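Participant: Predicted structure and sequence below. I'll ask about it afterward.
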Amino acid sequence: MESRSRIMDKVILQYQEDENVMIQLFARWCANHQLDALTLYAQAYPQQEKNLLLEKAVEEMDEDTLTIDTETLLNVLQLFGNEDLAFVVSVEADKHEKC
């Protein structure tokens, strides 16, 4: 039987990996809509320091043709408790739809 600390380490690692996927989805959605991911993040969380994982995701983004659906992104953000960022994304999505 695995020790409790090993199980906790696995849970934490899985959460971090899932969080990284969420960040990449957000960065890709922003790129799909010609929006600056770092600016939108700062609008949602003005008191937070820079998000280094988001900066890395933006820097390493390739010219992928993957399109992220807004509803999917909103669901993922809310799943991780990022309601403020989900709100900013929904406002920007509404602006984009009206154009």
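Facilitator: Done, it's in.
Participant: When you work out contacts or count neighbours from here on, use the C-alpha atoms and nothing else.
Facilitator: Noted.
Participant: Show me the strands in the protein, by range?
Facilitator: For the chain, strands defined by DSSP state E do not occur.
Participant: which residue is nearest the middle of it?
Facilitator: I23 (3.1 Å; C-alpha atoms, centre = their mean).
Participant: Use this one as the comparison:
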Amino acid sequence: MSTACTGWSHENRSNGYGYLLDNSHLYTGPYAECSYVSVVKTGVKVYYHCYITNAHGNKWIYARAEGTNTEGWMSSTHLTRESGTLARC
């Protein structure tokens, strides 16, 4: 499995969402060492597109922050009050 920050495919196949537990980031790839696209603040609602399990066995979700067109990868450990479905990428 790739550990690169680019080249991960994703599509909007989910109708789920969650809220940020703490300040976090939307990243360019599904690893914390990847550069980030945007800061996302505590309590922001993010809409799920799909998820993958990275090479370290961690679940990362491709999501969009509510009220923006900003999308990126986010670790599932930062989310709470989840609802709806979340499909695999």
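Facilitator: Arrived safely. What you see is a predicted model; the values in this text were computed from it and never measured.
Participant: Give me the TM-score for this pair.
Facilitator: After superposition, the two chains reach a TM-score of 0.25 (TM-score structural alignment, normalised by the length of the second structure), with 53 aligned residues with a C-alpha RMSD of 5.2 Å.
Participant: picking up where we left off before, and the residue nearest to the centre of the first structure, what does it touch?
Facilitator: 53-54, 57 (C-alpha atoms under 8 Å, 6 or more residues apart in numbering).
Participant: 6 Å instead, please
Facilitator: L54 (C-alpha atoms under 6 Å, 6 or more residues apart in numbering).
Participant: in the helix or strand hosting V46 of the second structure, what's buried?
Facilitator: Per DSSP states H and E, V46 of the second structure falls inside strand 45-53. Within strand 45-53 of the second structure, the residues that qualify as buried are 45-52, counting by 16 or more other C-alpha atoms under 10 Å.
Participant: Next secondary structure after that strand?
Facilitator: By DSSP H and E, the next helix or strand past strand 45-53 of the second structure is strand 59-65.
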